[in-house]
Structures are given as C-alpha cells and as structure tokens.
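> from the sequence below, what's the structure:
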Amino acid sequence: MATTHKTRMLIIGSGPAGLTAAIYGARAGMEPIVVQGLQPGGQLTITTDVENYPGFRDVIQGPWLMQEMQAQAEHVGTRMLWDTITEVQFDGWPFRAIGDSGDVYEGDVLVIATGAQARWLGVPGEQEMSGKGVSACATCDGFFYRGKKVVVIGGGNTAVEEALYLTNHASEVVLIHRRDSLRAEKILQDRLFAHPKVSVLWNKAVERFAGETGLQTVELVDTVTGEKSQVATDGAFVAIGHAPATDLFKGKLELDASGYIVVEAGTPRTAIPGVFACGDVMDHTYRQAVTAAGTGCMAALDAERFLAERDFEAAKG
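Next up is the predicted model:
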C-alpha cells in the first residue's frame, strides 16, 4: 500500500545542498523529509580525495563526508527516505511529489537539490580510470597534478576555463578538441592561445584512456584522416559540460537554455512561492560542494521565513 508522508519541508536530493538544507530546516523545527534519489549523497560519493572542503586539514574521502552530513542531518531531526521522485505537482498547497515506490510526499515548502552530473565521453577506460587520472573537475583535482602534464578534452567555455585553471598547477596543459576551432568565447580563446604552458591538438577524438594502475596515455583518432595516435599524460580532464537533473521540472519551473533552474538573483527562490532550488541544479558557474552547501543553507533560511510569514497571515484570518 502506498503511503503519504507529510512534512513542513520536503527536500528532493541528498547531496551537500539537500543535506545542509535539512540540517538548517530541522534546527528550525520544520521536521524535514529528504527523498534521497538515485544517487544518495550526490557526486561526492564517487569522489575519492577531497582536499578543499573547509574544516579538515588532511585529505578526506567524499563518501565519508556525505555519510557524516547525513548523520548530522538525522541527528537534528531529519527523516531520510529512500525513493526516487517521478512526478511533482505545484498547483496548490501542500506541494506534492510522487515516488517511484508509489508513495506520496507532501511539503508546505519544497527544496529542490537534485544536482547535476558531468557529461562523460563514454569511451573505454573512462570510468575505470575515474579517480586514477581521469576527472571532470579541475577545481577539485587540479592540485594533485602540480608540476605534471595534463590534458583537457573539450572545446567550449568549460574546457578552456579548466585548461587555464590547470596552468596554475600543471607544467604542461594539452587541450584536445574534435574540431578545428573552439566554441569558447573569444576572450577566453585569446588567453588560452597566449599562454606558454598550453598547446592544442585539433581534430582529435578520444578513443580510450589507458594505463596500468593509473592513467598513462590517451588514445586518439584524427576526425579528418582517421589516423591513430596517443598522448602521454599524468591526468585527463573531461570538460564537455554538465547536465542538471531537471527533467522532472520541465514545464513546471523556468529553466535556462542549459536546463538549470532559474532563481531570483542572489537567492534560491524560484518563480513559485515556497519552491526553492539550491546546489548544482541552479548553479552552472561554481559547482563546488561548499557552494552547494551554502545555497542549501540559504534555501532553508528562506523557506523558514516564507512559512513564518504565511503562518502569520493565516493567523490574522
């Protein structure tokens, strides 16, 4: 039998944004429910070494950090439920979400923290080498390649920005692009081409990431001639963009051209009063665990204020 779960604050997603919102919401007495989704804990559960989350002098493990966040959220009164939301209804209060299990979740406010996923190439060796030389986040992992040679795959703003960032750490950065021109903004291209540490391999597609215990070479094919080649490297960064997990909200909330939820500038507020978005689902610029946690805090604070104002108006009659 399907069950209806009711709460003052319903949170969809259980990464740093969702769990931080839950911690603040629980401490405000809203008894939040977190529906964890397909990847409980978010992207950090597939991230090994984390060195840039404040509060830890030594390298910590992503899965451990998310376990601790969840334990903290539960300790202060959050209910964690294992389900995947397949439908949302915003046409009245309370907001409703229907799970794959058939259960119904009702919340006086809704916090969306469904995150985003890096787009991958889908070539052999990519997933096997993830965390062993292959990454999708230069800001997260660039520090581990100080004085080493790295490659960046892609041709848009993301790829060029990652390549330029990596010049702060790596001794050599090779940008690999499957076409003969970049899609990135001209000012970024000018900076890239002027940098002495950067070189570009044009018309090259990645066929395979290879190595013994870790990445050693990237195998390429020329997209014009079909000629095979390879480049030796210590690390490879796949930078072909991110895909926000917003399919559930198409036609229900305003999304930008890249699929991210549109919020009021500087806030987690969506166009629907009482519906808030936080973390990577609305942030196409920073995409860091610490910024996700920050916007989760903002969402919870705004949600608490929203409910307080609504309750006050209702009490006045």
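> contacts and neighbour counts: CA atoms only from here.
Fine.
> please report the distance of residue 129 from residue 211.
Between residue 129 and residue 211 the distance is 8 Å, computed by C-alpha to C-alpha, to the nearest Å.
> those two: which is more packed in?
residue 129 (21 against 16; other C-alpha atoms under 10 Å).
> how about this one, so we can line them up?
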Amino acid sequence: MYKSIVIGTGPSGLTAAIYLARANLSPLVIEGMEPGGQLTTTTEVENFPGFPQGILGPELMDNMRKQAERFGAEFRNGWVEEVDFSKRPFKVKITGQAETLEAETVIISTGASARYLGIPGEQENVGRGVSTCATCDGFFFRGKKIIVVGGGDSAMEEASFLTRFASEVTLVHRRDELRASKIMQDRARDNEKVKWALNRTPLEVVTDEKGVKGLKVRNNEADQEEIVEADGVFVAIGHTPNTKFLGGQIETDEHGYIVVKPGTTETNIPGVFACGDVQDTKYRQAITAAGSGCMAAMDCEKFLEGAMVHDWSETLDM
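The predicted structure follows:
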C-alpha cells in the first residue's frame, strides 16, 4: 500500500515526486518505458529558469529524477495498462506484472504526445531540425527559413510566432482549405514573412550531412513532387493526451484531456489528481508542467491529511 502513486514522469510527475517525497509520503513513480517525457527528445532547453547557459533536456530530467530519489521516491519502469478508481485504495496494474499496486491517492502526469506525420526523415531528426514546439525551439532558427506543417489554429499560431525569429516561414498543408478559425488565418495571412504551400502532401524530411534542408511534398494540383527548402520543419498537427489507459473513469474533454477543478489539480474522483500536459490544453511548457506538479503534490498532501483526520475521528467515535 502506497500513500501516493505518480503515473508518468516529465517535469510535472518528477516535481510532484520531489514534493511528495519531501513530505515523507514515499511516493512510487511509474515512469513508463521512456522515462522523462518529451524533454528527453529535446537537445537543449534554454527557457527553464536557473540555467543561464541552457541545459540538455535528458540532463534536466535526470537531475530532477535524482532529486526525487534523494528524498525517498521509488521508481518503477512499465506501462500502466489498467486502473480501478471505483473505491479506495485505488488499484493500478502494470503491463506484464502480476502484482496489482494499491494507493491511497494517485497523481496522473502522463502528458500528451505530439502527433507526427509518419514520413521518412522525421523521427530520426527530432531535436535536430524537426520540432513540435515553436516556443521551445524557435530561438534556434533565428534568421533561417522554417516550414510549419498543419492547417489548424495551432499551426497558424506557431507560424506567426516563428516569424519573430525566422527570415521566412512557409506553411504547408495537404488541402487547399485551412481548418483554422478565420481570425487566426487572417493573422497569418497579414504577416509578410508567412508564405503558403497549400494542397501539398508532405512525403519526406530532406536532410544532408549538416542537417535538415527542406521537405519533399506532392503538389496535389500538379500531381508532381517538389522540395520546399528550409532549415527546420515544425509539425503542428495537434497532440493526443495519454489517457486511454484510464478506461473512461476520469472526466475528460472532447479531445481526451483530463478536466480538473479550476485553480486545482483535482479530478472528478476525490484522491485522484492530474498535472502537466495531460490536463493542459493551452501552455504545454516544461515550467508550467513543473508548477502544476507542485500543485498536485500539495493538493494530494492536503487530501491525505484530511483523510487521516477523518479516519482518526471515526476511530474515536467507536
């Protein structure tokens, strides 16, 4: 029986683990088979406070993990395949393990996975010219040409943001019509740095020995292949929150993000909390994820204190 189980790592889960461990709650952190979350795929993080020269993403996550371990957090590898939140103690089942874990509280920090195009040259160049986060990586492309792939509001927003750094931003979309709202489209179209390559299907990220050189696309109207030259490719086709394993037991919005009580990390089930990108549809930054991890741990600690007082009161009544 654990006082608290944290499902997922990344900045939110590891921060929650640090705070829980320092409160002598000895949390168990189930970190999945790819510990550290999306930051482990980032070469350099320059916007996390406290590192004036920047820090490698994997190094930052490793430091946070060691900090949690120092205070007594326990870590276990594996995917959570099933949970039972119908009553306390809550039950957590890890794939391939016969043991069912039990906990008084659970913090969900499983994040949201960026959607990728699934084309050659994409995955192997993530962090090396291919990105899914303009706020994180735009600075590295100052004065360079950039491609943004997507047709929704997030693509328009990222294209407009990247014009602060890039000399030119080309927006590639496989259809000739955009899904983005009119106000977001107008904002992008009014920006003279934004160029358009509509009705073009991405086929391959083109590279050479120095890095990304562009994007091979099919011009659907002309029915021929062409290369859009660029120094970086930003994929902006949305994120998928990692909530499928919850089996519908936690309230989510229409896109699958966990709904929390405003100003807290509380879910619809008392004793279950959510932090980081799994409940954040707006900011999706390492620092905001870490902040919500702190909130989740403090909400969790307060809940446990209340539960302990309640249990003790019942004992006295008997």
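> what is the equivalent residue in structure 2 for residue 275 of structure 1?
Aligned by TM-score structural alignment, residue 275 of structure 1 pairs with residue 272 of structure 2.
> look up the closest residue to its match, ignoring the ones flanking it.
residue 106 (4.9 Å; C-alpha to C-alpha, 6 or more residues apart in numbering).
> any idea how many residues pack against that neighbour?
With other C-alpha under 10 Å as criterion, residue 106 of structure 2 counts 28.
> so it: helix, strand or coil?
Judged by DSSP: H, G, I helix; E, B strand; the rest coil, the three-state class of residue 106 of structure 2 is strand.
> and residue 259 of structure 1, what does it touch?
243-244, 246 (C-alpha atoms under 8 Å, 6 or more residues apart in numbering).
> helices of the stretch 51-200 of structure 2, residue ranges please.
57-70, 134-137, 153-162, 182-189 (DSSP state H, counting those that start in this stretch).
> can you say which of these is packed in most?
Across the helices of the stretch 51-200 of structure 2, averaging neighbours per residue (mean count of other C-alpha atoms under 10 Å) puts helix 153-162 on top, at a mean of 23.
> so it aligns onto which residues of structure 1?
Using TM-score structural alignment, helix 153-162 of structure 2 pairs with 157-166 in structure 1.
> got it, and stretch 80-88 of structure 2?
Using TM-score structural alignment, stretch 80-88 of structure 2 pairs with 85-93 in structure 1.
> gap between the equivalent of residue 51 of structure 2 over in structure 1 and residue 72 of structure 1?
Using TM-score structural alignment to pair residues, one finds that residue 51 of structure 2 aligns to residue 56 in structure 1. Relative to residue 72 of structure 1, residue 56 of structure 1 is positioned 16 Å away (C-alpha to C-alpha).
> again with residue 225 of structure 1
According to C-alpha to C-alpha, residue 225 of structure 1 stands 56 Å off from residue 72 of structure 1.
> could you do residue 233 of structure 1 as well?
40 Å.
> try residue 81 of structure 1
For residue 81 of structure 1, the distance to residue 72 of structure 1 - C-alpha to C-alpha - is 15 Å.
> just residue 126 of structure 1 next, same as before
Distance, residue 126 of structure 1 to residue 72 of structure 1, using C-alpha to C-alpha: 34 Å.
> stretch 104-111 of structure 1 maps to which residues in structure 2?
By TM-score structural alignment, stretch 104-111 of structure 1 lines up with residues 100-107 in structure 2.
> next, the mean deviation of the matching stretch compared to structure 1.
Once fitted to structure 1, stretch 100-107 of structure 2 is off its aligned match by 0.9 Å on average (mean C-alpha distance after the TM-score superposition for structure 1).
> what about that stretch, distance to the chain center?
The chain centre lies 23 Å from the centre of stretch 100-107 of structure 2; the measure is C-alpha atoms, centre = their mean, to the nearest Å.
> now for the match of residue 275 of structure 1: which residues touch it?
105-108, 266.
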